[in-house]
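Trainee: Sequence first, predicted coordinates after that:
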Amino acid sequence: MIIAVDAAGGDHYPTSPVEGSIQAINENSSLTVVLVGPEDMINAELDGHEYNEERLLVQHAPEIVGMNESPAQAVKTKQNSSIVSGIGMHKAGKCDAFVSAGNTGALLAASTFLLGKLEGVSRPTIAAMYPTVNGVRLVMDAGANLEVRPSMYVEFAEMGRVFVKEIMGVDDPKVGLLNVGEEEEKGTDNLKQAFKELSALPNFVGNVEGSDIFKAKADVFLCDGLVGNIVLKFGESIPGALEMFVKKGIKDLGLGADKAKLVSKVLKTSLAEFDPDQVGGVPFLGVDGLTMVGHGSSSPLAIKNMILSAAKCVEHNINEKIIASLK
């Protein structure tokens, strides 16, 4: 299996992509990784590492898409960028998936334009992984589609169920629609219609509220990209905020060093599920191929986990199963 990695994406390129790729091939002996980006830059970073040169390759792509560049403009004007080149390799069948910690908008735009959409999919979606009491679950859409038609919620539900079942190992995943209340008549006209159309699914649990996410009332939480991105970013802020609150509490209570250390240890253990490095990246579900995006600040561990997650999606034939579910 061959996974292409954007070596010029994210806040810590090329260090994180290079080190994460080396970790991935060391952990999975069936993997070959292709680092895509400026050749001189990648080789200079590789010079400081020992690695299997037959399973870690370099594909020259001289241009770099910045994190704040316009997605459409970047895809149009930077045809030799690591993102466009890497997805082009995927389109040509030269790799099985492409992963990046770079510009999310550019990656989504290039994936949709170059790879196209799966049969039966109106719009691809970003499926974000979110911690719950039962482990990580999906919140989707997480930013790709700020407005979502009722029929699209049904597509998202089917794609999300396939991913949760195949990758997270949850049998018969439940689907919930994020809303301002549990009652069927709650929400906008669009959400009311979405509720009606989702009700045809046997695993639909109805409307769920924000407080139900951590309780794992569903396995796939549906929302539009505006709500989903806010929920995602709020979740990412929780560990840092709690750390500040706890430090203030320790100081206000005058706890000794031993007790303070124990409290910090409990806090760190409790918040491990929030660590984005453990997830690595999230998939663009609905594109006719496999692309994944990671957090801009992705560490080598995050890149490694994103590569391994992409490999797992390939092994489980995610797209074929999504097409079958939509039919």
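Mentor: Received the coordinates, thanks. Just so we're clear, the structure is a prediction, and the values are computed from it rather than from any experiment.

Trainee: alpha carbons only for contacts and neighbour counts from here, please
Mentor: Will do.

Trainee: doesn't residue 76 make contact with residue 106?
Mentor: No. Judged on Cα atoms under 8 Å, residue 106 makes no contact with residue 76 at a distance of 9.8 Å.

Trainee: Same drill for these two, tell me which one is more crowded.
Mentor: Between residue 106 and residue 76, counted using other Cα atoms under 10 Å, residue 106 has the larger neighbour count: 24 against 13.

Trainee: name the element the more buried one belongs to?
Mentor: Element membership for residue 106 (DSSP states H and E) is helix 104-110.

Trainee: That helix: what's the following helix or strand?
Mentor: Next element after helix 104-110 (DSSP H and E): strand 125-132.

Trainee: Structure two is appended below for comparative analysis:
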Amino acid sequence: MLIAVDAVGGDHFPQNPVQGSIEALKEDDSIEVLLTGPKDLIQKELKNLEYDSNRTHILDAPEIVGMDESPSAAFKSKKASSISLGLTAHKKGECDGFVSAGNTGALLAASTLILGKLEGVMRPTISATYPTLKGISLLIDAGANLELKPEMYLQFAKMGTIFSEEILNKKSPTIGLLNIGEEPEKGSDEHKEAFQLLSQMDGFKGNIEGKDILYGTTDIYLTDGFTGNVVLKFGESIPGVLKLLLSKTMESEQVSPEVQKQLFTILAKGLNTFNYEHVGGVPFLGVNGTSLVGHGGSSPTAIKNMIINAAHCVTHKLNDKIVASLN
């Protein structure tokens, strides 16, 4: 299994992508990696590491897509970028998948245009793992499609169900439609029609509200990309805000340093479920290939897990099962 890794994607390249790749090789001996990016930069980083040279390959891609670049402009102007060349190699069958912690918009645009869509898919979508009191749930759409047609909610639900079952190990995952109330008649005309379409799925539990998300009311949350991205970014801010509130409160209450250390240790353990590193990255569901995106600040551990998840998507024949579910 050869997985291409964007060696210059994310906030901490090439260190974290390269180190994470080597960690993946050590954890799973069925995996090989194709490090994609400027060859000299990758080789310089590899000199600092012990690795299996027989399972570590390099695809020279001299151009780098910045995190703040326009997705469409980057895709059009940087044909020799790690994203473009890595996905092209995947399209040609030279590798089995591609992962990146880089520019999400550029990766989605390139994945859609280079790999194309799966048969029957209206539009690919970005899903995101979302921590809850009951474990990891899946948020769809997390920013790819700002507006959805009712039929797209149904397709996303089916694709998300397959991913939850095969990769997140959820048995009979439940689905909720994020809305402004629980009653079927709530929301826009699109929400009402989507509710009726989703009702044909056994796992559909109806409308859910924002207050239900962190409690893990369902395994999959469906919403449009605008709302989903707001919910995602809000969730990412929670651990940091809680730490600041605790720190300020302990300071005002003159809590001893020893007790502060203990409380922070407890808080860290309690917030462990919010750690994105466990999943690493998620695929663009609906593209005709295996393309995963991770958090821009991905650590080597997160990169490692994203590579392993990409391999799981391939071995579990995720796309074949998605196509079968839509037909």
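Mentor: Thanks, I have it. Being a predicted model, the structure only gives us computed values, none of them experimental.

Trainee: and the helix holding residue 106 of structure 1, how far from structure 2 on average?
Mentor: Here helix 104-110 of structure 1, set against structure 2 after superposition, deviates by a mean of 0.5 Å using mean Cα distance after the TM-score superposition for structure 1.

Trainee: what's around the aligned residue in structure 1 for residue 130 of structure 2, how many residues?
Mentor: In structure 1, the residue paired with residue 130 of structure 2 is residue 130, using TM-score structural alignment. As a burial measure, residue 130 of structure 1 scores 24 neighbours (other Cα under 10 Å).

Trainee: roughly how far apart are residue 23 of structure 2 and residue 307 of structure 2?
Mentor: To residue 307 of structure 2, residue 23 of structure 2 is 10 Å away according to Cα to Cα, to the nearest Å.

Trainee: which one of the two has more residues nearby?
Mentor: Taking neighbours as other Cα under 10 Å, residue 23 of structure 2 and residue 307 compare with residue 307 leading, 33 against 18.

Trainee: what's that one in contact with, if anything?
Mentor: 3, 5, 21, 24, 99 (Cα atoms under 8 Å, 6 or more residues apart in numbering).

Trainee: just checking, the third one touches residue 303?
Mentor: Yes. Look at residue 21 of structure 2 against residue 303 with Cα under 8 Å: they come within range, at 6.8 Å.

Trainee: sorry, back to before: filter the contacts of residue 307 of structure 2 down to the ones in strands?
Mentor: 3, 5, 99 (DSSP state E).

Trainee: Count the residues that sit near the closest residue to residue 141 of structure 2 other than its chain neighbours.
Mentor: In this structure, residue 141 of structure 2 finds its nearest non-sequential neighbour in residue 225, 4.6 Å apart by Cα to Cα, 6 or more residues apart in numbering. Residue 225 of structure 2 has 22 neighbours, counted by other Cα under 10 Å.

Trainee: What residues does residue 225 of structure 2 make contact with?
Mentor: 140-147.

Trainee: Reformat these as TSV; add neighbour count and distance to residue 265 of structure 2.
Mentor: Putting the contacts of residue 225 of structure 2 into TSV (neighbours: other Cα atoms under 10 Å; distance: Cα to Cα, whole Å) gives the following:
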residue	neighbour count	distance to residue 265 of structure 2
140	30	32
141	30	34
142	25	31
143	22	33
144	22	36
145	19	39
146	14	39
147	15	42
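
Trainee: how do these look in structure 1, which are kept?
Mentor: Here is what carries over to structure 1 from the contacts of residue 225 of structure 2, by both residues aligned by TM-score structural alignment, their matches' Cα atoms under 8 Å: 140-147.
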